[in-house]
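> My questions concern the predicted model and sequence given below.
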Amino acid sequence: MLRWLHLSDIHFQGNEKYETRKMRDKLIDKLKEIVSEKNINMIFITGDLVYQGSSYDNLLKDFIKKIASTVEVSIDDLYMIPGNHDLKRSQTRNFIIKGIREKDTSLESETIDDLLKGFDKYNLFYKELKNKDCDYIYSIINREKINIMLMNTALAAGTDDDNEKLIIEKEQFYDTIKNLKDKEDCVNIVLGHHPISYFTPSDQSKIFNNFSDYNIDLYLCGHEHKGGYKYDLPDERTIESYKCGGGMVDNYATVTFVIADLNVNKKTGKLTYYKWLEEEECWSKGGVRGRRAISGEIDLILDRFKNHDCESYTEIDINEDEFRRFIMQFHEKLEKENLEDVNIDPKDVFDKFRNMKCNKSISKQYDSFCRYFQVINEIMNSSLLSQIEKESIPNVVISEYNKLISNLSNGNEIIERIVENIFKEYSNSLQYSNTKLKIYFKILVYWSIYECDIFNDEL
């Protein structure tokens, strides 16, 4: 079992009043109580360590180290990113941000360097605390069965109105996140300060597209000083976002911290929110808005690892132009392998499913995917490919089918194994996300079952 402590928006000033000082002392007591019952492995702090650029002094460093020692987590296992209060505002920075927002331009390297200068004090504190540099916008930490992506959402933040105006540095963001393409067996978590809704609508789409394409499961953030959760739905699956509340007592914030329990093998878990009760001056479960978490506990969904019923495929909308490009690129790859031709012998596909002891979900999935057969047929009936090239895809499917037919007990298993084997063989040579590749390969398998003399065996 993997567990982490999530804190955010500490807003340390060094001259806190009674209410905040009392809350932080009781936080240490509560954490001692929690670790007496279960171990904590990591700490996540999602930005705004200080308040309005206050100094990063030894008092803050001692407070963070005290939290780490209390939960018996080394500083190496503490991961944090900056927030909008962790940067130094300046007239120059404001002019740069205004220009970026007005012109909607890409960021040049000199502009990025100027924006990053605002984090000099934070970076120095980070190095003093962790004994390593953080001169990056995005970074990935690889752990056993889990990967953590650090995302500086405050790169172009710091104005009085940042909502729906933040941007990503697209080149560095993409270069970083695509390293998770082959990490589909791991749980992949992104830490950011702002909710994704604070980015421009265009960048929100890019973020969620890449989250979906490159196996991101959870997004953890803060900024709004309220605990909360949100489930975003890119084209293919659900991506969970969880907000931690504030870490300073005032008239606005809901002060919270979060303990997460994650079974990295079973890919199941839960979050437990703890809320500071100002009148009672104690910590209690709660502090997250939403009906699913009234008790203070909320189950992690980890949608990517769920065994979805095949009906969910009816909601997938394939980009047909991209699918055409994929088919042609796949043909180019197969052309180099000198494949032999095959016999094409269409049969009633539903008779085939019955012969192969497929359950009803296979028929439903087929019904969903067969609408894309016309895209394949357009290419197969065109003059773009020779006859040998046209038979290369069914050849690959039939070859895998013949390897598996005597070893598996039903058609469901055979289809999944064919897709998995083709994916393993060709995924590295095709520049699409793993999720899309598996869907595209599955469409080709169903098309081959319809068009070719396979799946006529009786199991």
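Great, that's in hand. Numbering: from 1, shown residues only.

> Every contact and neighbour count from this point should use C-alpha atoms.
Noted.

> got a list of what residue 278 touches?
Shown here is residue 278, whose contacts under the criterion Cα atoms under 8 Å, 6 or more residues apart in numbering are residue 19.

> Return the distance of stretch 392-405 from the chain's centre.
33 Å (Cα atoms, centre = their mean, to the nearest Å).

> ok, and for it, which residues are buried?
Neighbour counts using 16 or more other Cα atoms under 10 Å place 392-398, 400-401, 404-405 of stretch 392-405 among the buried residues.

> what do you get for stretch 129-146?
Result for stretch 129-146 [16+ other Cα under 10 Å]: buried residues 129, 134, 137-140.

> Do a quick rundown of the helices in the stretch 301-450 of the chain.
With DSSP state H, counting those that start in this stretch as the definition, the stretch 301-450 of the chain shows helices at residue ranges 320-335, 349-355, 360-369, 373-380, 387-390, 392-404, 411-426, 434-451.

> which stretches of the chain form strands?
Using DSSP state E, the strands assigned to the chain run over residues 2-7, 42-46, 78-81, 138-143, 146-151, 187-191, 218-221, 228-232, 239-243, 256-263, 268-277, 282-285, 297-300.

> Just put these in JSON lines and tack on distance to residue 63.
Formatted as JSON lines, the strands of the chain follow (distance: least, Cα to Cα, whole Å):
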{"stretch": "strand 2-7", "distance to residue 63": "13"}
{"stretch": "strand 42-46", "distance to residue 63": "13"}
{"stretch": "strand 78-81", "distance to residue 63": "13"}
{"stretch": "strand 138-143", "distance to residue 63": "24"}
{"stretch": "strand 146-151", "distance to residue 63": "22"}
{"stretch": "strand 187-191", "distance to residue 63": "21"}
{"stretch": "strand 218-221", "distance to residue 63": "21"}
{"stretch": "strand 228-232", "distance to residue 63": "25"}
{"stretch": "strand 239-243", "distance to residue 63": "22"}
{"stretch": "strand 256-263", "distance to residue 63": "15"}
{"stretch": "strand 268-277", "distance to residue 63": "18"}
{"stretch": "strand 282-285", "distance to residue 63": "18"}
{"stretch": "strand 297-300", "distance to residue 63": "27"}
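
> can you tell which of the ones you listed is closest to residue 55?
strand 78-81 (16.7 Å; Cα to Cα).

> quick one on the thing from earlier: make a markdown table out of the helices of the stretch 301-450 of the chain and add distance to residue 269.
Formatted as a markdown table, those follow (distance: least, Cα to Cα, whole Å):
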| stretch | distance to residue 269 |
| --- | --- |
| helix 320-335 | 36 |
| helix 349-355 | 36 |
| helix 360-369 | 28 |
| helix 373-380 | 39 |
| helix 387-390 | 47 |
| helix 392-404 | 35 |
| helix 411-426 | 27 |
| helix 434-451 | 23 |
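
> next, the one to line up against it:
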Amino acid sequence: MKWLHLSDLHLIYKNYDTDVMRVGFFDYLKHHFEGKVDCLFITGDITHQGQEFTDDVYEFLNNIVIALDIDKEKIYMIPGNHDITRTNLMGNVIKGILSENDCRKAINEIDADSFDVLYKGQQGYRALYEKFLEREYPKDDLHFVIKTEDYNIIHINTCLIAGGDNVEGRILVGLQKLLNTMSEISKEKDKVTFALGHHTVNCLNDAERTSFLNRLSDSEVDFYLCGHVHQSNIHQESNNYKTVHMFTAGANVVDGYSDTIFIEGNLDINNGNVEVVYHTWNQPQEFWHISNSLDRRLVQGSYSFELEKIKKKRIQKKM
């Protein structure tokens, strides 16, 4: 099973270096991955600073589909904070929630009118989702699960309050809604499970962070894929019942700050061996290549480990 993980496309953002990189990006995808990718994950910030999802955005996304030769039913994506249309009313609702002594309780018990104010900011993203992926967006669910025969994908919408000021490190996902969503896979924990979220765990509010990690562990999530920070990262959350492997992709921009990086994952479903490869853009020389310098664990060009879930199955079969 091979997947690619892209994040923070910021497609309205343009400059010369980014334009050159994106031309090379499509050539690189086609040359190395055409017809070989089983899943494509996009973890938010498709547009930039709440701007419209223009025809150029759809063209870019469809060019990815063409380069990979992938069915759209194998593409899974979530919104980012830049995919939100902000309003003053939204900002006031968010400010009120974060000012509560127990903000975790406040977001769990949010009234319908306040929720609608926040959720309406993602209306443009939901329209993009349906037009591009050609399937209905589950509008009644903040978070939702897509189940397949071989794996589950939990879509965690981390952007409900992301349209406010000074929310960095204070993100609330709404743990009650997340718990309800994860209950849908309570009898399918033996499947490989991905969770997608735009924000890293460190971006979450202190009031939710520990319980959020518990939800991932208790639902036996194998991979948490995210973005937002524009800096790539590898992390194993092992201080729990179940290890969760966390991967942060970079951004699809060249701006002097961002890691211009996407991630490739490979899973051998028979023995549980996983290999993760980071692909990066060399801006001075203008070419894409495999990176072995972002993390000491990538020194050989990939980060490898064994998935506990499949290892356990294999041992049980031998007994």
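Arrived safely. All values reported here derive from a predicted model rather than from experimental measurement.

> Just the TM-score for the two chains, thanks.
Superposed pair, TM-score by TM-score structural alignment, normalised by the length of structure 2: 0.91. Supporting alignment: 309 aligned residues with a Cα RMSD of 2.2 Å.

> on that earlier part again, compare the helices of the stretch 301-450 of structure 1 and give me the one nearest residue 296 of structure 1.
Nearest to residue 296 of structure 1 among the helices of the stretch 301-450 of structure 1 is helix 434-451; the distance by Cα to Cα comes to 33.0 Å.

> Would you check the span in structure 2 matched by the closest one?
Following TM-score structural alignment, the aligned partner range for helix 434-451 of structure 1 in structure 2 is empty.

> Off-centre distance for that helix?
Here helix 434-451 of structure 1 shows a centroid-to-chain-centroid distance of 24 Å under the convention Cα atoms, centre = their mean.

> what residues does the longest helix seen in structure 2 touch?
Looking only at structure 2 and at elements set by DSSP state H, the helix with the highest residue count is helix 16-33. Among residues not part of helix 16-33 of structure 2, those counted as contacts by Cα under 8 Å, 6+ apart are 63-64, 67-68, 252-255, 281, 283, 286-288.

> how about these, which pair is most distant?
Between all members of the contacts of helix 16-33 of structure 2, the longest pairwise span (Cα to Cα) is found for 68 and 255 and amounts to 25.8 Å.

> Between the two, which is the more surrounded one?
Neighbour count, other Cα atoms under 10 Å: between residue 68 of structure 2 and residue 255, residue 68 has more, with 22 against 14.

> Could you find the counterpart of residue 182 of structure 1 in structure 2?
In structure 2, the residue equivalent to residue 182 of structure 1 is residue 187, according to TM-score structural alignment.

> follow-up on the earlier one: and the buried residues of stretch 129-146 of structure 1, which is closest to residue 120 of structure 1?
Among the buried residues of stretch 129-146 of structure 1, residue 134 lies closest to residue 120 of structure 1 (Cα to Cα), at 10.0 Å.

> From what I see, the closest one and residue 123 are in contact.
Yes: taking Cα atoms under 8 Å as the contact criterion, residue 134 of structure 1 and residue 123 are neighbours in contact, 6.1 Å apart.

> where do the helices sit along the stretch 101-250 of structure 1?
109-116, 120-130, 170-177, 201-213.

> And the first one against structure 2, how far off on average?
Average distance, helix 109-116 of structure 1 versus aligned residues of structure 2 after superposition (mean Cα distance after the TM-score superposition for structure 1): 1.5 Å.

> buried sites along stretch 116-132 of structure 2?
By neighbour count on 16+ other Cα under 10 Å, the buried set for stretch 116-132 of structure 2 is 117-122, 124-126, 128-129.

> just to revisit the earlier point, can you add distance to residue 412 of structure 1 and give the buried residues of stretch 392-405 of structure 1 back as CSV?
As requested, the buried residues of stretch 392-405 of structure 1 are exported to CSV (distance: Cα to Cα, whole Å):
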residue, distance to residue 412 of structure 1
392, 23
393, 20
394, 18
395, 20
396, 18
397, 15
398, 16
400, 14
401, 12
404, 12
405, 11
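
> Can you select the buried ones among the contacts of helix 16-33 of structure 2 for me in ChimeraX?
A single ChimeraX command suffices to select whichever of the contacts of helix 16-33 of structure 2 are buried according to 16+ other Cα under 10 Å:
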select :64,67,68,252,253,254,281,288
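
> Quick one: neighbours of the closest residue to residue 311 of structure 2 other than its chain neighbours, just the number.
Using Cα to Cα, 6 or more residues apart in numbering and skipping the chain neighbours, the partner closest in space to residue 311 of structure 2 is residue 272 (5.9 Å). Here the neighbour count serves as a burial measure; for residue 272 of structure 2 (other Cα under 10 Å) it reads 20.

> Residue 272 of structure 2 maps to what in structure 1?
For residue 272 of structure 2, the equivalent position in structure 1 is taken to be residue 267, counting by TM-score structural alignment.

> quick one, what contacts its match?
For residue 267 of structure 1, the set of contacting residues under the criterion of Cα under 8 Å, 6+ apart consists of 187, 302, 305.

> ranking those by neighbours, who comes first?
Taking other Cα under 10 Å to define a neighbour, the member of these with the most is residue 187, carrying 24 neighbours.

> The closest residue to residue 292 of structure 1 other than its chain neighbours: how many residues sit nearby?
In space, not counting the residues next to it along the chain, residue 292 of structure 1 is nearest to residue 298; the distance is 6.4 Å by Cα to Cα, 6+ apart. Residues contacting residue 298 of structure 1 under the criterion other Cα under 10 Å number 19.

> quick one: the spatially most central residue of structure 2 from residue 71 of structure 2, how far?
With distances taken as Cα atoms, centre = their mean, structure 2 has residue 43 as the residue nearest its mean C-alpha position (2.9 Å). With distances taken as Cα to Cα, to the nearest Å, residue 43 of structure 2 is found 18 Å from residue 71 of structure 2.
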